[in-house]
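Enquirer: missing the sequence, but the structure's below:
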């Protein structure tokens, strides 16, 4: 298990190359308009894009297809022109890859790696196996492929955390600082298969804002991700210790893309975290805004968290812009944070990247 200060990647600059990879779900060729929008937006922002993706995987065997997927990841790290890697989307197959990665190669070529949902497994594995700090944040097909462009809040925080705008500066970049909160959000479901016929901006609505389920003050290095995915790596070589950490949790979509994660499964997942001793280890808990839950379901979810952490005194902050929600923060995992209910703050106390 790894719980020391992580290997911090270099900042991204205008003109740098960003790689798109699809380590889990393989749908780039199914939704080319979303990939094209993400590419066009980032190129307009001054970045170069390299899509490392094989539309037709080998059909001779599972191992042959797996090797192609692994080779794509290795290529994205090996290419020194690539300064950042953005996952195209999550999926259900990230766990097929972990045992086949060259963690020494990744350690020798550290760079920004960003994604969410079941990419949670890669965040754990890259920290445990290579010591690399990664970032829980937007994906190419989802947030960066939004029509007509990524939401301003999502993009502005991506820039804040990852991009060095002043080329002449050789000093370490300043701390990320207080995490912002969006005034509006959207969880409207628009079927991507309907594009281009249904192209329009999704409707937003006022955000209910943060909610302190339990007050308090906490310091710790933040880690976590999608709730069910955090449970998959206990007892494996890619388990990350949560000792003295602030835990970040968010809920995925449900059995269909337009449905919420069932609360009975969420309770099951939370109880499993408790059995693994996570509540004994952590100093604080941050919950992302649930996806497509009604107001009553959100209240039930929050009450459930309080029930299953009863007897503990760590602070709990809910309703943040993390995970299966838009807009989305970019969270530097393994960065030192402070939670302070009295000041109503979640603060990242160090830089997400090195300005070099």
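Expert: Alright, I've got the coordinates. Keep in mind it's a predicted model, so treat the numbers as computed, not measured. Numbering: from 1, shown residues only.
Enquirer: alpha carbons only for contacts and neighbour counts from here, please
Expert: OK.
Enquirer: would residue 121 count as being in a helix?
Expert: Yes: according to DSSP: H, G, I helix; E, B strand; the rest coil, residue 121 belongs to a helix.
Enquirer: and it, what does it touch?
Expert: For residue 121, the contact set (C-alpha atoms under 8 Å, 6 or more residues apart in numbering) comprises 94-95, 229-230, 232-233.
Enquirer: give me the buried subset of these.
Expert: 94-95, 229-230 (16 or more other C-alpha atoms under 10 Å).
Enquirer: which one of those residues sits closest to residue 324?
Expert: residue 229 (13.3 Å; C-alpha to C-alpha).
Enquirer: what about the closest one, which helix or strand?
Expert: helix 227-230 (DSSP states H and E).
Enquirer: so how far is that helix from its chain's centroid?
Expert: 12 Å (C-alpha atoms, centre = their mean, to the nearest Å).
Enquirer: ok, now which ones touch residue 125?
Expert: With C-alpha under 8 Å, 6+ apart, residue 125 has these contacts: 98, 238-239.
Enquirer: what sits closest to the residue positioned nearest the centre of the chain if chain neighbours are left out?
Expert: What sits nearest the mean C-alpha location of the chain, by C-alpha atoms, centre = their mean, is residue 136, with 2.3 Å. The shortest distance from residue 136 to any residue other than its chain neighbours is 5.0 Å, reached at residue 331 (C-alpha to C-alpha, 6 or more residues apart in numbering).
Enquirer: that neighbour contacts residue 135, doesn't it?
Expert: Yes: under the criterion of C-alpha atoms under 8 Å, residue 331 makes contact with residue 135 at 5.4 Å.
Enquirer: pipe the buried ones among the contacts of residue 121 into JSON lines and attach distance to residue 54 per row.
Expert: Formatted as JSON lines, the buried ones among the contacts of residue 121 follow (distance: C-alpha to C-alpha, whole Å):
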{"residue": "94", "distance to residue 54": "16"}
{"residue": "95", "distance to residue 54": "19"}
{"residue": "229", "distance to residue 54": "25"}
{"residue": "230", "distance to residue 54": "28"}
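Enquirer: for comparison:
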């Protein structure tokens, strides 16, 4: 399948937003309005999906209503970027009903994270369109400065620049996983000094594929899960999980032979990981599951549930230089 590239964003373009699972615009209206105003201040036009403000308890609407919302945005020629409002648990329900042919005719930037992994990977698998693991409207763009400004800087640098053939990520100086009631937050979150661990030597090159570890189990073995190829770089991240769940998920990949095919793993920060009293980290769990199998690992990458969030194109080749401790994209990921 040929790779399809969306066009870069520019000032004045329209970003459509949708709620494929959790009803964040309903349960966090203050944060939603702050996020919408923030992107409008950056020069974009925001167009609401039809389920904005709606709630069906754990989700924004029925499967039919949610896919109708997404397809309406896909078919709208004025919209150049489609951004999720948040994740949830049930985005995979939409996959059989998406208008993939419309996306092929009019490619758009599709961006989100967490449960939206199912849609990003499914769209890439069915169309070849490069999709973007990156900020969601309410969850990411509703954060307060300075963290939201760093998230937006990554969004701008990756998605608003023309003729990009390469890009090297910078390590954010600070990061946060502090949990604050979204409707009561009035001050910036507390932060930690940041660092990435480069566990390997030399340079590894490969196609980036992956996303939220827990979500991928909901599409594994289906036509909507791209094949993990020999030499791929596997992006993995998760949030609010216990160590027992993370071990099971890593073992699932081991049993499926995924670790025998990939050339390296990018492990994102795990938001509020519950080590169940063990004191162990997701990295330690992964290394135990690998059982001394040689595997270069970049640990602590900031394309995850923590703030700030870096945009990561899925389906694009990258270089990880473990000696120089750099991560670079080798494009293009946008139409030139």
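Expert: Received it, and whenever you're ready, just let me know what you need. Bear in mind that the values here come from a model prediction, so they are computed numbers and not experimental data.
Enquirer: wait, which of the buried ones among the contacts of residue 121 of the first structure is closest to residue 83 of the first structure?
Expert: residue 94 (21.9 Å).
Enquirer: can you tell me what that closest one aligns to in the second structure?
Expert: By TM-score structural alignment, residue 94 of the first structure lines up with residue 91 in the second structure.
Enquirer: with residue 70 of the first structure instead?
Expert: By TM-score structural alignment, residue 70 of the first structure lines up with residue 67.
Enquirer: its match: what's it in contact with?
Expert: Counting by C-alpha under 8 Å, 6+ apart, residue 67 of the second structure has contacts 20, 94, 97-98.
Enquirer: hang on, residue 66 of the second structure in a strand?
Expert: No: using three-state DSSP, the assignment for residue 66 of the second structure is helix, not a strand.
Enquirer: from residue 188 of the second structure, how far off is it?
Expert: 33 Å (C-alpha to C-alpha, to the nearest Å).
Enquirer: same question for stretch 220-239 of the first structure: list its buried residues.
Expert: So stretch 220-239 of the first structure, judged by 16+ other C-alpha under 10 Å, has buried residues 220-231, 238-239.
Enquirer: nearest to residue 77 of the first structure among these?
Expert: Using C-alpha to C-alpha, those come closest to residue 77 of the first structure at residue 238, 18.9 Å.
Enquirer: any idea what the closest one aligns with in the second structure?
Expert: Looks like residue 238 of the first structure aligns to residue 224 there (TM-score structural alignment).
Enquirer: any idea how far apart the tips of stretch 293-313 of the second structure sit?
Expert: 27 Å.
Enquirer: which residue numbers in the first structure go with it?
Expert: So stretch 293-313 of the second structure sits over residues 312-332 in the first structure, by TM-score structural alignment.
Enquirer: contact partners for residue 347 of the first structure?
Expert: Residue 347 of the first structure touches 176-179, 337-339, counting by C-alpha under 8 Å, 6+ apart.
Enquirer: try residue 303 of the first structure
Expert: Residues in contact with residue 303 of the first structure (C-alpha under 8 Å, 6+ apart): none are found.
Enquirer: what kind of secondary structure is it in?
Expert: Residue 303 of the first structure - assigned by three-state DSSP - is helix.
Enquirer: for residue 206 of the second structure, same thing?
Expert: strand.
Enquirer: that one matches what in the first structure?
Expert: That one, residue 206 of the second structure, aligns with residue 220 by TM-score structural alignment.
Enquirer: for the contacts of residue 121 of the first structure, give me TSV that also has distance to residue 40 of the first structure.
Expert: Below are the contacts of residue 121 of the first structure laid out as TSV (distance: C-alpha to C-alpha, whole Å):
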residue	distance to residue 40 of the first structure
94	27
95	31
229	31
230	33
232	35
233	36
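Enquirer: can you tell me the distance between the two ends of stretch 181-192 of the second structure?
Expert: End-to-end for stretch 181-192 of the second structure, by C-alpha to C-alpha: 19 Å.
Enquirer: in it, which residues are buried?
Expert: 182, 189.
Enquirer: ok, now stretch 296-309 of the first structure?
Expert: Applying 16+ other C-alpha under 10 Å to stretch 296-309 of the first structure flags 298, 301-302, 304-305, 309 as buried.
Enquirer: now swap in stretch 203-214 of the first structure and tell me
Expert: Neighbour-count burial for stretch 203-214 of the first structure flags 207, 210-214 (criterion: 16+ other C-alpha under 10 Å).
Enquirer: what does stretch 342-355 of the first structure give?
Expert: 345-355.
Enquirer: closest one of those residues to residue 189 of the first structure?
Expert: Using C-alpha to C-alpha, residue 346 comes nearest to residue 189 of the first structure of these, at 29.0 Å.
Enquirer: what ranges do the strands span in the stretch 1-150 of the second structure?
Expert: 14-18, 45-48, 79-84, 109-112, 131-133 (DSSP state E, counting those that start in this stretch).
Enquirer: packed most tightly, which of these would that be?
Expert: strand 131-133 (a mean of 27; mean count of other C-alpha atoms under 10 Å).
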